[in-house]
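> Structure of the sequence below:
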Amino acid sequence: MKLYHHPLSGHAHRARLFISLLGLPHDLIEVDLAAGAHRTPDFLALNPFGQVPVLDDGGIIIPDSNAILVYLAKKAGRTEWLPDDPQGAAAVQRWLSVAAGEVAYGPAAARLITVFGAAYDADEVIARAHSFLGKLETHLTGRRWLVGEGPTVADIAIYSYVARAPEGNVDLSAYTAVNEFLRRIEGLPGFVPFAQTRAGLAA
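The predicted structure is shown next:
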């Protein structure tokens, strides 16, 4: 099993973190984004969108971080990470959609400005990040995990960009339940940290 990734990509970190939590043997292949390795014909054959991460499981190619989470949970038969029942599966899918929406256009976008020089409106994306974080704080108040009684792929999908939100000038200090949630993820056996940068509030 090979995981094509970049250490500063939160999407790639989701996949790397979950593989590690499952204890699955794998090789990490770093894609040099600065050199344009994601735009080469070889990489575009793996993912025409030119994005990391991409999972190669013996020739089965899975692009997209959330798709990789689902694939790995299903392949490993780990229903505690991805419930089979309709209500549980739908609840997890809701948060995968949030990761692809509110997280991507809030804390992830804010970090893209400071870490990668993206041309977003900083005030706008930081405001979106705090709007999302307020909803996340409310949801997590009085509960340990996003769905059910234990961690699921929903938690993994949300973690990386929230944990590094301060690098995008998004202050997490007011979100007690969110910070406790982050520490719970970091305490899981097999946890691997997301690379830190000296950007934004983390400078």
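
> only C-alpha atoms for contact and neighbour calcs from this point on.
Will do.

> Can you give the distance from the longest helix belonging to the chain to the centre of its chain?
Of all the segments assigned as helix in the chain under DSSP state H, the longest by residue count is helix 122-140. Relative to the chain's own centre, helix 122-140 is displaced by 16 Å; criterion: Cα atoms, centre = their mean, to the nearest Å.

> That one: which residues count as buried?
If you call a residue buried by 16 or more other Cα atoms under 10 Å, then helix 122-140 has these buried ones: 122, 125-126, 128-130, 132-133, 136-137, 139-140.

> From these, pick the one nearest Thr176.
Of all those, the one sitting nearest Thr176 is Glu137; the distance, using Cα to Cα, is 7.4 Å.

> now that closest one: how far from Phe18?
With the distance defined as Cα to Cα, to the nearest Å, Glu137 ends up 23 Å from Phe18.

> helix, strand or coil for Leu28?
Secondary structure state of Leu28, per DSSP: H, G, I helix; E, B strand; the rest coil, is strand.

> My guess is it contacts Leu3. True?
Yes. At 5.0 Å, Leu28 counts as touching Leu3 under the criterion of Cα atoms under 8 Å.

> These two: which is more packed in?
More neighbours surround Leu3 than the other of Leu28 and Leu3, with 25 against 13 (other Cα atoms under 10 Å).

> contacting residues for Asn179?
Residues near Asn179 by Cα atoms under 8 Å, 6 or more residues apart in numbering: 172-173.

> Helix or strand: which one has it?
helix 176-186 (DSSP states H and E).

> got the buried residues for that helix?
Within helix 176-186, the residues that qualify as buried by neighbour count (16+ other Cα under 10 Å) are 177-178, 181-182, 185.

> Between which two of those is the distance greatest?
Distance extremes for the buried residues of helix 176-186: the farthest pair is Ala177 and Ile185 at 12.6 Å, using Cα to Cα.

> circling back to that earlier point, which among the buried residues of helix 176-186 gets closest to Trp145?
Checking these one by one against Trp145 (Cα to Cα), the nearest turns out to be Phe181, at 7.1 Å.

> Let's see this one next, to set against the first:
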Amino acid sequence: MSSQLRLHRMHLSGHAHRAELFISLAGINAELVDVDLLNGEHKKEPFLRLNPAGQVPVLEDGETVISDSNAILVYLARKYAPDWLPTDPAQEAEIQKFLSFAAGPIAYGPCAARLITLFGAPLDPVFAQSNSDRIFGLLEEHLQGRDWLAGKAPTIADVAIYSYTAHAPEGNVSLEPYNNIRSWLQRVEALPGFVGMTASKVGLAAE
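I've put the predicted structure just below:
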């Protein structure tokens, strides 16, 4: 694999963990570069030349620079691990649905709840909790009788949804009512190459 791959990340970022997890699951050789969000490194040069939005993760593959965690998953799968993003139109559409789910409902539910708890983000905890309950109810129903989110094998859909779901309890969102979700999380964690995200209860400054 390319020795030029570099992933700029922050160890507590679920978005960054998506990319890091997939790199490990797919056996892709990449350098992990820590970005000091607590001291604002992501809002200064030279990081802003990589991503003017000032957010992690960012992937460098030679001259190619990609930001947005889901875009990184698609790029890496297409170029290095195509089994994780099948080209069957119906299955690819199903995977895209879950990428959108990760970018929207997950972001406003368990991701937001975790941002409030860990980073002191000025968000509404009641809204985040109610969103999380609704989202996990849908996910629990979808996983009934299924091992994976989109098809009979793991795909980048599972990677995109995993991080903030697994760490929902850090945002005071319980996973106890959701047997199917917890079983699915265990299947992801049993995959060869799985790497977890750092768990923390430490209050941090907002990004």
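
> Now the TM-score, please.
Structural agreement between the overlaid chains, expressed as a TM-score with TM-score structural alignment, normalised by the length of structure 1, amounts to 0.96; 199 aligned residues with a Cα RMSD of 1.1 Å.

> before we move on, the earlier item: what angle do the helix holding Asn179 of structure 1 and helix 122-140 make?
Computed with axes from the mean of the first three to the mean of the last three Cα atoms, to 10 degrees, the direction of helix 176-186 of structure 1 lies at 80 degrees from that of helix 122-140.

> Over which residues of structure 1 does stretch 8-16 of structure 2 lie when aligned?
Aligned by TM-score structural alignment, stretch 8-16 of structure 2 corresponds to residues 4-12 of structure 1.

> repeat for stretch 172-182 of structure 2
Stretch 172-182 of structure 2 falls opposite residues 169-179 of structure 1 when the two are matched by TM-score structural alignment.

> And for stretch 143-155 of structure 2?
Under the alignment (TM-score structural alignment), stretch 143-155 of structure 2 falls on residues 140-152 in structure 1.

> so how far is the matching stretch off the chain centroid?
Stretch 140-152 of structure 1 has its C-alpha centroid displaced from the chain centroid by 17 Å (Cα atoms, centre = their mean).

> Give the buried residues for that stretch.
Along stretch 140-152 of structure 1, the positions that meet the burial threshold by neighbour count (16+ other Cα under 10 Å) are 140, 144-147, 151-152.

> any idea which of those residues is the one closest to Ala45 of structure 1?
Within the set of these, Thr152 lies nearest Ala45 of structure 1; the separation is 30.6 Å, counting by Cα to Cα.

> Can you show me the helices along structure 1?
Ranges of helices within structure 1 are 10-22, 41-46, 65-76, 86-98, 107-116, 122-140, 153-163, 176-186, based on DSSP H.

> out of those, nearest to Ala34 of structure 1?
Proximity to Ala34 of structure 1, assessed across the helices of structure 1 by Cα to Cα, is greatest for helix 107-116 (9.6 Å).

> List the buried residues for the closest one?
Using 16+ other Cα under 10 Å as the burial criterion, the residues of helix 107-116 of structure 1 that qualify are 107-115.

> I'd like those residues laid out as JSON lines, including distance to Ala157 of structure 1.
Converted to JSON lines, the buried residues of helix 107-116 of structure 1 look like this (distance: Cα to Cα, whole Å):
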{"residue": "Pro107", "distance to Ala157 of structure 1": "13"}
{"residue": "Ala108", "distance to Ala157 of structure 1": "12"}
{"residue": "Ala109", "distance to Ala157 of structure 1": "15"}
{"residue": "Ala110", "distance to Ala157 of structure 1": "17"}
{"residue": "Arg111", "distance to Ala157 of structure 1": "16"}
{"residue": "Leu112", "distance to Ala157 of structure 1": "17"}
{"residue": "Ile113", "distance to Ala157 of structure 1": "21"}
{"residue": "Thr114", "distance to Ala157 of structure 1": "21"}
{"residue": "Val115", "distance to Ala157 of structure 1": "20"}
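
> Tell me which two of those sit farthest apart.
When those are compared pair by pair using Cα to Cα, the two farthest from each other are Pro107 and Val115, 12.1 Å apart.

> Now the common contact residues for those two.
Residues touching both Pro107 of structure 1 and Val115 (Cα under 8 Å, 6+ apart): Gly168.

> Give me the distance between the residue lying farthest from the centre of structure 2 and Thr64 of structure 2.
With distances taken from the mean C-alpha point of structure 2 and given as Cα atoms, centre = their mean, the most distant residue is Glu45, at 25.1 Å. Using Cα to Cα, one obtains 18 Å as the distance from Glu45 of structure 2 to Thr64 of structure 2.

> likewise Tyr164 of structure 2?
For Tyr164 of structure 2, the distance to Thr64 of structure 2 - Cα to Cα - is 27 Å.

> if you count what's nearby, which of these two comes out ahead?
Set side by side, Tyr164 of structure 2 and Thr64 show more neighbours around Tyr164, with 26 against 8, by other Cα under 10 Å.
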